[in-house]
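**Q** predicted model and sequence below, questions to follow.
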Amino acid sequence: MARRARVERVTGETRVLVDLDLDARELRGVSVSTGVPFLDHMVETLAYYAGWGLEARVEEAKRVDDHHVAEDLALALGEAVARAVASGGYRVARFGHAIVPMDEVLVLAAVDYSGRPGAWVDLPFTREEVGGLATENIPHFVWSLASASAMTVHVRALQGGNNHHLAEAAFKALGMALRQALAPSAAVVSTKGVILPPGAGARGGAGEE
């Protein structure tokens, strides 16, 4: 069964279209267009290392700054991940992790697809923006992605340095961790025998063990 999802998110600030294939069988390649060059590069990097087929477009209803572009894309992408995982009956490996070096930088990412949304991101940026993307929106992108897909994410720099390298290593590591965590499994990986649907953990459910 193809694990695919198409999501359209429309707000007063943006219109987002995301077409996602977790197993890259149907979509060919990765294409992201947001009007923010570095965000395009980072999300394309994430999808490539996650092994996804991805087409994503963001159109702004009115230009404010890059915050809504990054946030709304992450929310739509997270919803697409949740729908695609649900289409496969939540049978995923669940856990994934990666440590990625990029020259002087070293970043760790870990994922638990459990129904408990949350993100803990520690990336010591020293610049306010890279390629038109405010560096404060990089942790916010990760948080929004985790929230909308109902997964736990940790991203932490073990060694900092060049801000471009830091961001790129983070998205590569997160992509690799997602590839592991969302890989198809023969059964639901939980001692309870069930993974809560997206949002259930946020509503006070016990989550998974």
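**A** Perfect, I can see it now.
**Q** from here on, just use CA atoms for contacts and neighbour counts.
**A** OK.
**Q** which strands and helices sit next to the longest helix seen in the chain?
**A** If you go by DSSP state H, the chain has its longest helix at helix 66-87. Applying 3 or more Cα pairs under 8 Å, 6 or more residues apart in numbering; DSSP states H and E, we find helix 66-87 packed against strand 4-10, strand 14-21, strand 53-60, strand 133-134, helix 137-149.
**Q** list the contacts of the residue nearest the centre of the chain.
**A** Nearest to the geometric centre of the chain sits residue 145, at 4.7 Å (Cα atoms, centre = their mean). Shown in contact with residue 145 (Cα atoms under 8 Å, 6 or more residues apart in numbering): 74-78.
**Q** re earlier: and the longest helix of the chain, how far out from the chain middle?
**A** Centre-to-centre, helix 66-87 and its host chain are 7 Å apart (Cα atoms, centre = their mean, to the nearest Å).
**Q** next SSE after it?
**A** strand 95-102 (DSSP states H and E).
**Q** deepest-packed of the helices and strands packed on helix 66-87, please.
**A** helix 137-149 (a mean of 24; mean count of other Cα atoms under 10 Å).
**Q** which is the succeeding secondary structure element to it?
**A** Heading C-terminal from helix 137-149, the first helix or strand you meet, by DSSP H and E, is strand 152-159.
**Q** report the angle between that next one and strand 95-102.
**A** For strand 152-159 against strand 95-102, the angle by axes from the mean of the first three to the mean of the last three Cα atoms, to 10 degrees is 20 degrees.
**Q** okay, pairing it with this:
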Amino acid sequence: MKRVAELERKTKETQIRACLCIDGDGRCEVTTGIGFFDHMLTLMCVHGRLDLTVTAEGDIQVDYHHTVEDVGLVLGQALSQALGERKGICRYGYAVIPMDDALAKVAVDLSNRPYLYVRAPSPMPRQNDFDLSLAKEFLRALAYKAGMNLHVEIAYGDNWHHMIEAVFKGLGRALRQAAGLDEGVVGVPSSKGAL
């Protein structure tokens, strides 16, 4: 049985509808009005083998912040719902992704204890309206609603696009590992007996 969640969120700033299957094939249909963000979510899904449908309408005439953050909130909540009681999951995932000049490392623990840590080169180059601060807002919202401990390091890079792309690809791969089912795990993977 595939693990799936479908959610809708409406505020005065955004309207978001999403369906996430964590046991998918990497099929992705994303429309947020932010082209680069759509591209990054697609990469996350392809490399994580997540099936995702997202439609988002937001106040992007103001800026991208509300839409990016709220998509993260919805996807995090969907991920948590799709994981259910988290029985039998591998729990941990890790990926090191090279993308031309850039290298990113992503570590995930689906512990139900949310935390985000991001380390990146400073100053981080900016090449369009979607910058590292927006990527962090998405990651923070995703991690906190999913109950995920998420650590991201952009070790180095010259091209902003490549650095962010490596992060989203790594996130997909790490999630695929962590959410994967381990036949040897009975119940939840914790010495406490609960996540």
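**A** Noted; the coordinates are in hand. Keep in mind it's a predicted model, so treat the numbers as computed, not measured.
**Q** quick revisit: want to try a markdown table for the helices and strands packed on helix 66-87 of structure 1, with distance to residue 122 of structure 1 as columns?
**A** Compiled in a markdown table, the helices and strands packed on helix 66-87 of structure 1 are given as follows (distance: least, Cα to Cα, whole Å):
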| stretch | distance to residue 122 of structure 1 |
| --- | --- |
| strand 4-10 | 28 |
| strand 14-21 | 27 |
| strand 53-60 | 26 |
| strand 133-134 | 15 |
| helix 137-149 | 8 |
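**Q** so which of these is nearest residue 89 of structure 1?
**A** Among these, strand 4-10 comes nearest to residue 89 of structure 1, with 12.4 Å by Cα to Cα.
**Q** mean shift of that closest one relative to structure 2?
**A** Here the mean offset of strand 4-10 of structure 1 against structure 2 after fitting is 0.5 Å, by mean Cα distance after the TM-score superposition for structure 1.
**Q** what comes into contact with that strand?
**A** Residues outside strand 4-10 of structure 1 that contact it (Cα under 8 Å, 6+ apart): 15-22, 72, 76-77, 79-81, 83-84, 87.
**Q** quick one, that strand and strand 14-21 angle?
**A** Relative orientation of strand 4-10 of structure 1 versus strand 14-21 (the same axes, to 10 degrees): 180 degrees.
**Q** returning to that earlier point: what's the closest of the contacts of residue 145 of structure 1 to residue 141 of structure 1?
**A** When the contacts of residue 145 of structure 1 are ranked by distance to residue 141 of structure 1 (Cα to Cα), residue 74 comes first, at 5.6 Å.
**Q** the counterpart of residue 122 of structure 1 in structure 2 - how many residues pack around it?
**A** Mapped onto structure 2 by TM-score structural alignment, residue 122 of structure 1 lines up with residue 119. By other Cα atoms under 10 Å, 12 other residues sit near residue 119 of structure 2.
**Q** which one is residue 119 of structure 2 nearest to, not counting chain neighbours?
**A** Distances taken as Cα to Cα, 6 or more residues apart in numbering place residue 153 nearest to residue 119 of structure 2, at 4.7 Å, with adjacent residues excluded.
**Q** return the residue of structure 1 aligned against that neighbour.
**A** With TM-score structural alignment as the criterion, residue 153 of structure 2 matches residue 156.
**Q** wait, what's in contact with its match?
**A** Residues in contact with residue 156 of structure 1, defined by Cα under 8 Å, 6+ apart, are 107-109, 120-123, 170.
**Q** as CSV, these with distance to residue 62 of structure 1 and secondary structure would be great.
**A** Below are the contacts of residue 156 of structure 1 laid out as CSV (distance: Cα to Cα, whole Å; DSSP: H, G, I helix; E, B strand; the rest coil):
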residue, distance to residue 62 of structure 1, secondary structure
107, 35, strand
108, 36, strand
109, 34, strand
120, 31, strand
121, 29, strand
122, 31, strand
123, 30, coil
170, 30, helix
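**Q** out of the residues you listed, which is most surrounded?
**A** For the contacts of residue 156 of structure 1, the largest number of neighbours (other Cα under 10 Å) sits with residue 170, at 33 neighbours.
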